[in-house]
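A.B. asks: Pasted the sequence and its predicted model underneath.
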Amino acid sequence: MRAIAFFAVMSVATFITNHSQAQDAAAGEKVFAKCKACHVADEDKNKIGPSLNGVIGRTAGTHPGFKYSKPMTEAGASGVKWDDATLTEYLKDPKAKIKGTKMAFAGLKKDEDLANVIAYLKQFSK
């Protein structure tokens, strides 16, 4: 009986956790509004920051035509690639992930916002 109760609780907990981490690109577009002053995702155009078009899978510090900080290019040279996990860590606290980055943004604090903005970026990274 205890085993059944345990598995029932674990199933509910897993469902709630997975549901709360679901990615919503439409919600991510709203979160991305915070990024638009410096970045573009729907076209390959650099602004104050590099284009985020095609960012998923890209090596850090490598978008053509953008002058990155030395720490960002070093991060790329050391193997940092932008995937879900790396972007989540970076967007939560950019200066902690890559010390010396030029990005002035303080970061996104809500896990839901992080997941959603990454879902939004994925639309432009195919």
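C.D. replies: Looks like it came in fine.
A.B. asks: Please make it C-alpha for all contacts and neighbour counts, starting now.
C.D. replies: Noted.
A.B. asks: Check whether residue 75 really touches residue 60, as I assumed.
C.D. replies: Yes: contact status for residue 75 versus residue 60: in contact at 6.3 Å, counting by Cα atoms under 8 Å.
A.B. asks: what are the ranges of the helices in the protein?
C.D. replies: For the chain, the helices defined by DSSP state H cover 2-20, 25-32, 70-77, 84-92, 94-97, 111-122.
A.B. asks: Reformat these as TSV; add mean neighbour count and distance to residue 56.
C.D. replies: Shown next, in TSV, are the helices of the chain (neighbours: other Cα atoms under 10 Å; distance: least, Cα to Cα, whole Å):
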stretch	mean neighbour count	distance to residue 56
helix 2-20	11	22
helix 25-32	18	14
helix 70-77	17	13
helix 84-92	17	8
helix 94-97	17	16
helix 111-122	22	6
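A.B. asks: Please compare the first structure with the one that follows:
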Amino acid sequence: MDLLSRGAALALAGLGLGAAPVAAQDIANGELQFGRQCVACHVVRDEDGRVLAGRNARTGPNLHGLEGRKLGSVEGFRYGDAITALGERGVEWNEERFVAYVMDPTAWLRAELDDRRARGKMAYRVRDAKDAADIYAYLTGLAPAESAEAQQ
């Protein structure tokens, strides 16, 4: 593991993002934070085309059925090379990955790929680990488990 990867791992561990997911998610706060921090770029649209959260934003991918979905796999969305490479390796979204990614997309991608030149297209960062975990809880609550499995 190179110095950058070790530094990212230590930073994530310091945020409580090491081995265990952030505890005590607050779905109501997740909805509030999604509206404040994510809605400008993301939408949550189900398989029937109903918008469950957000508007018609297209800067970022649809976040419906996120849990258990391979990274970089929303049909028709143009992802960056780094996140696509992780998806091709079979890496799937879970709470720990989501929280680490949204807090610093480029640093997380560099650490995961062990490539200091890897870059994320998402420039925005969620500053608080609790808010990030709450957003994840909110998003996963919008899609029943069978919905996420169907999208894999």
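C.D. replies: Sure, I can see it. Small disclaimer: the values here were computed from a predicted structure and weren't measured.
A.B. asks: TM-score of the superposed pair?
C.D. replies: TM-score of the superposed chains, computed with TM-score structural alignment, normalised by the length of the first structure, equals 0.75; 106 aligned residues with a Cα RMSD of 1.9 Å.
A.B. asks: how about the helices of the first structure in JSON lines, adding distance to residue 44 of the first structure?
C.D. replies: As requested, the helices of the first structure are exported to JSON lines (distance: least, Cα to Cα, whole Å):
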{"stretch": "helix 2-20", "distance to residue 44 of the first structure": "31"}
{"stretch": "helix 25-32", "distance to residue 44 of the first structure": "16"}
{"stretch": "helix 70-77", "distance to residue 44 of the first structure": "19"}
{"stretch": "helix 84-92", "distance to residue 44 of the first structure": "19"}
{"stretch": "helix 94-97", "distance to residue 44 of the first structure": "22"}
{"stretch": "helix 111-122", "distance to residue 44 of the first structure": "12"}
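A.B. asks: Looking at the ones you listed, spot the one closest to residue 51 of the first structure.
C.D. replies: helix 111-122 (10.8 Å; Cα to Cα).
A.B. asks: so where is stretch 86-97 of the second structure in the first structure?
C.D. replies: The alignment of stretch 86-97 of the second structure onto the first structure (TM-score structural alignment) spans residues 75-86.
A.B. asks: Give me the residues contacting the matching stretch.
C.D. replies: 55-62, 98, 118 (Cα atoms under 8 Å, 6 or more residues apart in numbering).
A.B. asks: residue in the second structure matching residue 115 of the first structure?
C.D. replies: Checking with TM-score structural alignment, residue 115 of the first structure has residue 133 as its match.
A.B. asks: I'd like the distance between its match and residue 82 of the second structure.
C.D. replies: From residue 133 of the second structure across to residue 82 of the second structure, the span is 23 Å (Cα to Cα, to the nearest Å).
A.B. asks: ditto for residue 91 of the second structure
C.D. replies: Counting by Cα to Cα - residue 91 of the second structure and residue 82 of the second structure are separated by 12 Å.
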